[in-house]
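Trainee: Can you look at this prediction? I've put the sequence above it.
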Amino acid sequence: MEDVAMTTTQQQVVPHITDDTRELRQDSLFLQIPQNEKFLASLPAHTKIIQRDDLKKYFNLNLKIIGITGTNGKTTTAAIIYSVLLDMGYKVALLGTRGMFVNDKQIKPKGLTTPKLIELYQDIHTATLLGCEYFVMEVSSHAIKQERIYGLEFYTKILTNITSDHLDYHKTWEDYAQTKLNFLQTNENNQCIKIINLDDPSAAKIRFFPNTLTYGIESKGNFFVNAYSLNDGIFAQIGLRMSNKVQSQGNNKQDSTYTSDIQSALLHSELFGLFNLYNIMAAVLAIKALTDESLQKICDLVEQFGGVSGRMEVVSNNPLIIIDFAHTTDGMEKIFESFKTKKISVVFGAGGNRDKSKRAKMGASAAKYANKIYITNDNPRSEEPNEIANEIVSGIDSHQFLTKIQSSLKIILDRKEAIRQAIKDLPKDWVLLILGKGDECEQIFKDSIIQFSDKECVREILQKEQ
């Protein structure tokens, strides 16, 4: 990982600010947040307490912040925006699940999708001092609920989709969905551009909010698809309809009329799947709104984007083996739908100490689409792996699934062994999908954390077989 050094003139001294009593120093400023209010009474008498609104006094946030939220697609959409803006010559920062990147160099490793408030302000401050014009970030539902983005003025907000996830934290679907919608419905200023997926029923309800742009494949909003093919990547003929306000004088009275400017372009990408077409559309619409570059130029630059590690990543072409981070029912189904013309073998599990309600649904989804299923460990954490596996199996209609020609269901909790067996059993011209962990490089168990990468595991197995 490369460091991005700042010159003396770029550096700006920021006092030590913390929201954690364990990190207090003699010179610290203590940030009061809802989560630490109960500790205020126990602070040393000399401690200077500041409020969240005070943070802007200490940090330079003078750039355009683009926030992407949604159940699926945040990482890829953010990465496309970051990549294309860099190719256009802008200075850009990217913060999300994969860490923090500034001007094509990684400066922070993986962490939370959205860090805690102080760290986030520090990250934006760093990007500003490094000359960035844009700060592209993923925004998790946890961060919205816990007010970890408090006080930030977003230039653009994007909502990719809302499907069931994180019910271990939100408890109900309604709370989870409303949390995502709150991100767009909260306007720091009336100029914030909001971009929504018109094909998502939850998002469509806010289409008439001020400064809202829409995209869709089934629905024709501002950004739409006339025709597309998903064979050997993505090819689409797309259109963009933007309304322009025109002022006219008549009888000493000024009238406003609107005209529609329709642009069209051809889009090609090596990415797989309908869901990636959605991700590309969200990114292209955002870039168009940010830069006003020609639609075709943006699409041409998207073609150079090679994808995100661990997201629909082709690890082997012969046999065809793909890894992906999909760990929700909707995410899995989008992957499966991308391979309708092939027989599918799938390896997956479910995370422990997380939303249990989705496990049976994930099993049902696999049974609907796959011909061979290998249930294994994801990150079981403190839960018993066998119990997690059995909850997944409970969603599989055994009779319907096992009557498929050449179908099979196996529970192999050792993930490496499950992958090895799936590769060994893989018939020619099938596709093997290894889902749930993407580019993660460790597995979390009750009493240990081990180094493990799906990608390296596949490569090691294939190399031994040569």
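Mentor: Received, thanks.
Trainee: only C-alpha atoms for contact and neighbour calcs from this point on.
Mentor: OK.
Trainee: The lengthiest helix in the chain packs against which elements?
Mentor: Using DSSP state H to define each element, the chain has its longest helix at helix 274-291. Helix 274-291 sits against helix 74-87, strand 154-159, strand 193-197, strand 212-216, helix 295-302, helix 329-337, with contacts defined as 3 or more CA pairs under 8 Å, 6 or more residues apart in numbering; DSSP states H and E.
Trainee: tell me the angle the third one makes with strand 154-159.
Mentor: In terms of direction (axes from the mean of the first three to the mean of the last three CA atoms, to 10 degrees), strand 193-197 departs from strand 154-159 by 10 degrees.
Trainee: which residues are contacting strand 193-197?
Mentor: 155-161, 184, 203-204, 207, 211-216, 282, 285-286 (CA atoms under 8 Å, 6 or more residues apart in numbering).
Trainee: check contacts around residue 296.
Mentor: So residue 296 contacts 264-267 (CA under 8 Å, 6+ apart).
Trainee: will you turn these into CSV that also has distance to residue 115, neighbour count and secondary structure?
Mentor: Formatted as CSV, these follow (distance: CA to CA, whole Å; neighbours: other CA atoms under 10 Å; DSSP: H, G, I helix; E, B strand; the rest coil):
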residue, distance to residue 115, neighbour count, secondary structure
264, 38, 17, strand
265, 37, 17, strand
266, 37, 17, strand
267, 34, 24, strand
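Trainee: Which of those residues sits closest to residue 402?
Mentor: Nearest to residue 402 among the contacts of residue 296 is residue 267, at 40.5 Å by CA to CA.
Trainee: OK, contacts around the spatially closest residue to residue 99 that is not a sequence neighbour?
Mentor: Using CA to CA, 6 or more residues apart in numbering and skipping the chain neighbours, the partner closest in space to residue 99 is residue 110 (4.0 Å). For residue 110, the contacting residues are 96-100, by CA under 8 Å, 6+ apart.
Trainee: before we move on, what about residue 429?
Mentor: So residue 429 contacts 319-320, 342-343 (CA under 8 Å, 6+ apart).
Trainee: Narrow the residues you listed to those in helices?
Mentor: Short answer: the contacts of residue 429 have none in helices (DSSP H).
Trainee: count of neighbours near residue 19?
Mentor: 21 (other CA atoms under 10 Å).
Trainee: how near is it to residue 99?
Mentor: Using CA to CA, to the nearest Å, one gets 22 Å for the distance from residue 19 to residue 99.
Trainee: second one coming, line it up with the first:
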Amino acid sequence: MLSDVARGLSGVQLIGDVEIRGITFDSRAVHPGDVFLAYCGEHRDGHLYAGEAVQRGATAIVVERVLDLAVAQCVVPSVSEAAGHIASKFYDHPSRSMSVVGVTGTNGKTTTCQLLRACLGTEDQPAAQIGTTGSFLGDELIMHPSLSTPEAPTLQSLFDQLRLRGTRRVAMEVTSHGLDRHRVSGTHFNVGVFLNLSPEHLDYHGSMQEYFVAKRRMFEQEHCDAAIICVDDEWGRKLAGLCSIPVITFGRHESADVKMSTQGMGLDGLLVRLAGPEGTTEISSRLIGEINGCNVAAAFLAARLLGVEASRAAHAIAECVPPPGRFEVITRDEPYLSVADYAHTPNALEALIATAREVSEGEVHLVLGARGQRYSAKRPEMARIATQADHIRLTTDSPCDEDPMEIINQMLSGVPPMRRDRVSVELDRATAIRHSVRDMKPGDILLITGRGPEGTQRFGEEEVVLDDRVVARLALDARNEAIGDSDPMGVSVVVVASNAAETLAATLRSVVEQTVKVHEIVVVDDGSTDDTVEVALSFAPLVRVVRQPRFGFGAARNVGVAQSSSRWVAFLEAGHLWHRKKLELQLSVLQNSDAVLCASDWSGEDHDDRREVDVQLMVSTDVGGESIFEQIHSCTVLVRRDVYGRTGGFEQLVESDEANVWRRLSTLGPVRKIKQPLTFCVTPDRDFEQQPSGENSPRRSDDDSQAVTSVT
């Protein structure tokens, strides 16, 4: 009942009462019987959408003023402050049934939470992680990323889902915005972790003191049982002195209960030594850079506080892979390094450049932008620190509603005059990355900073798909003609699928049954909500799955190419089938040839493997008034990786123009086409459920966790 979830709120006025079946703050997501929370945000007033919510079936609303609507109303002083209480009560306080670790600080939250997920989980009882890169249960992505700390109704619903799946332990990022906007109200933390505090979000908080006050809220006695606090900055020491709950302090500072020291091991990772009441413990980690020592120590100490044995926690940290976009090495066998990193604060950027100096022998190249509508005062300081690198390209991050050039001009104001010659400006971020990759020499390192694993840029109300890691990988491919020398005719197959559970098995079977064995199959799931991923995993270990939000097939193909490794790449979409000799015939055309692409005709009819095929050189650029490149279907294409990389791939838009890709590619080498259909549409009466058979057919592994990667 509405009265039940409102009980205990101060200053509440209840008008009517009704049973409620769900809770939401999005009027578009209302189901009959829901209660609608009319949030008053920075840009939108939820009261304006309450009427729409009622039309969609909401039987109650939570508001800050009485509305002329014929439904039960719960009037409160602040909807955002009441939301956590209401949602927690509605879901019967789910966080109390599990151990929850909240991690806060300016830098390191995501990394620490990933380490904690590894420490707190077991094979039979995986732990959950909630934060910037999404929400995970073990290695399973259960919710794509939105806010680092979800809004209270979303968070409590997520806790409820985790409880229903038997989850016992959760590590979550707790941001200052999340605390100030009461997103974690109604959440009980068994352990709170404080990592650091440096200038950030001061456009929102106004001062470092107010920023600190927001962070401190998580450690109040009614919210949190115990604290793990790094005292290497003044704010950590201040927090430790103010806490009324049990505290364990750690760090390099002399006042720390647990003294920490670190030893960088280059690209091999990091060694952390902790000396405290339990003695001395050494923990190795794959994380690169001594700045991660704090994250390792915090995760270890929090795990110990929750009863995890020291040896198991240390082993879990040693085996834990770094989070995406945190010193993520994009380079493979190239003689230079390319790294994507989320560093977006002065302290993080300075530490990143220092780490780059440690792990590379050559010059440091840097691609840097600044986020729009964020703390603008840090922009000159970011650029000043950036000049510790040797070559800097200032570019666009996500400008939002700001002028990109104005953001860059603010950054340029911080560049010391004697270092101005190190800095160039390229507004287009993809071009900035490509040019930086082009300029690297053996031994150099490129740092692409500020966005980590993010998949989109925002320009006003428009979102543009752009993944720094994919752009860099294609640019690296473009420079590396020797890719796949060990198997010059090896083929990687990139299959794009979206809500294709009914057709994907038949598509994959047509690849598995090729007369030429493929090196790998990468299935890129483009935002499916059905069982597409499960179907793909039934073909493991030959198939690897990459998941992304619905960014479109063009972006998905680029992701697939970036995740694959063979010299030749073939494209396919769920719902299409290949002639069993397709790759064999195309490779026979390409072998001992300078052609860079081979396509074939495409048919909407089912195929007949007995058909003869006729190979013809594509020489015409215009057939019947239509560009011949518009006649090339992506599912027929086999292309050389380095040449595809030189085109930049498909346009990073939801609707990509395929013909332009093939047109650009044709300027880089001969293109051939087999003038017979070798790719076909799946027919409606085909048996989609049949699994592949035969000696070389894959079988599902007992552990598919390594077969799934998420792109955010």
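Mentor: Structure received. Everything numeric in this text was worked out from a predicted model, so none of it was measured.
Trainee: and the corresponding residue of the second structure for residue 325 of the first structure, how far is that from residue 383 of the second structure?
Mentor: Mapped onto the second structure by TM-score structural alignment, residue 325 of the first structure lines up with residue 342. According to CA to CA, residue 342 of the second structure and residue 383 of the second structure sit 16 Å apart.
Trainee: Compare neighbour counts for these two and give me the winner.
Mentor: For residue 342 of the second structure and residue 383, the more surrounded residue by other CA under 10 Å is residue 383, and the numbers stand at 26 against 21.
Trainee: tell me the contacts of that one?
Mentor: 411-412, 414-415.
Trainee: Restricted to helices, list those residues.
Mentor: 411-412.
Trainee: between the contacts of residue 383 of the second structure, which is nearest residue 167 of the second structure?
Mentor: residue 411 (45.3 Å).
Trainee: what residue of the first structure matches up with that closest one?
Mentor: In the first structure, residue 411 of the second structure lands on residue 392 (TM-score structural alignment).
Trainee: sorry, back to before: now tabulate the helices and strands packed on helix 274-291 of the first structure in a markdown table and tack on distance to residue 173 of the first structure.
Mentor: Formatted as a markdown table, those follow (distance: least, CA to CA, whole Å):
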| stretch | distance to residue 173 of the first structure |
| --- | --- |
| helix 74-87 | 19 |
| strand 154-159 | 16 |
| strand 193-197 | 19 |
| strand 212-216 | 23 |
| helix 295-302 | 34 |
| helix 329-337 | 14 |
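Trainee: For residue 247 of the first structure, find the nearest of the ones you listed.
Mentor: Among these, strand 212-216 comes nearest to residue 247 of the first structure, with 21.4 Å by CA to CA.
Trainee: preserved in the second structure, out of the contacts of residue 110 of the first structure?
Mentor: For those, the contacts that persist in the second structure are 96-100, with contact defined as both residues aligned by TM-score structural alignment, their matches' CA atoms under 8 Å.
Trainee: Please identify which pair of the residues you listed lies farthest apart.
Mentor: So for these, where distance means CA to CA, the most widely separated pair is 97 and 100, at 8.5 Å.
Trainee: any idea how far residue 168 of the second structure is from residue 496 of the second structure?
Mentor: As judged by CA to CA, residue 168 of the second structure and residue 496 of the second structure stand 35 Å apart.
Trainee: neighbour count winner among those two?
Mentor: Counted by other CA under 10 Å, residue 168 of the second structure and residue 496 do not tie: residue 496 has more neighbours, with 28 against 18.
Trainee: next one: the host helix or strand of the more buried one to chain centre, how far?
Mentor: Under the criterion of DSSP states H and E, residue 496 of the second structure resides in strand 491-497. Relative to its chain's centre, strand 491-497 of the second structure lies at 21 Å (CA atoms, centre = their mean, to the nearest Å).
Trainee: quick one: it aligns where in the first structure?
Mentor: Going by TM-score structural alignment: strand 491-497 of the second structure matches no residues.
Trainee: Could you list every helix and strand that that strand packs against?
Mentor: Using 3+ CA pairs under 8 Å, 6+ apart, strand 491-497 of the second structure sits against strand 520-526, helix 553-563, strand 568-573.
Trainee: Can you give me the stretch of the first structure that the second one aligns onto?
Mentor: What it means is helix 553-563 of the second structure. On the first structure, no counterpart of helix 553-563 of the second structure exists by TM-score structural alignment.
Trainee: and that helix, how far from the chain's centre?
Mentor: So, by CA atoms, centre = their mean, the centroid of helix 553-563 of the second structure is 15 Å from its chain's centroid.
Trainee: other SSEs contacting that helix?
Mentor: With 3+ CA pairs under 8 Å, 6+ apart as the test, helix 553-563 of the second structure has helix 468-479, strand 491-497, strand 520-526 packed against it.
Trainee: With the last one instead?
Mentor: For strand 568-573 of the second structure, the packing partners by 3+ CA pairs under 8 Å, 6+ apart come out as strand 491-497, strand 638-640.
Trainee: For the first one, buried residues please.
Mentor: To tie it back to what came earlier, the one meant is strand 491-497 of the second structure. 491-497 (16 or more other CA atoms under 10 Å).
Trainee: helix or strand right after it?
Mentor: Following strand 491-497 of the second structure in sequence order, the next helix or strand is helix 504-512 (DSSP H and E).
Trainee: try the shortest one
Mentor: Towards the C-terminus, the helix or strand next in line after strand 638-640 of the second structure, according to DSSP H and E, is helix 641-647.
Trainee: Tell me the helix or strand right after that following helix.
Mentor: Next element after helix 641-647 of the second structure (DSSP H and E): helix 658-666.
Trainee: Which part of the first structure matches that following helix?
Mentor: Going by TM-score structural alignment: helix 658-666 of the second structure matches no residues.
Trainee: what angle do that helix and helix 553-563 make?
Mentor: Going by the same axes, to 10 degrees, helix 658-666 of the second structure makes 40 degrees with helix 553-563.
Trainee: If you count contacts, what does helix 658-666 of the second structure end up packed against?
Mentor: Going by 3+ CA pairs under 8 Å, 6+ apart, helix 658-666 of the second structure lies up against helix 641-647.
Trainee: residue range for the helix it packs on in the first structure?
Mentor: Using TM-score structural alignment, helix 641-647 of the second structure lines up with nothing in the first structure.
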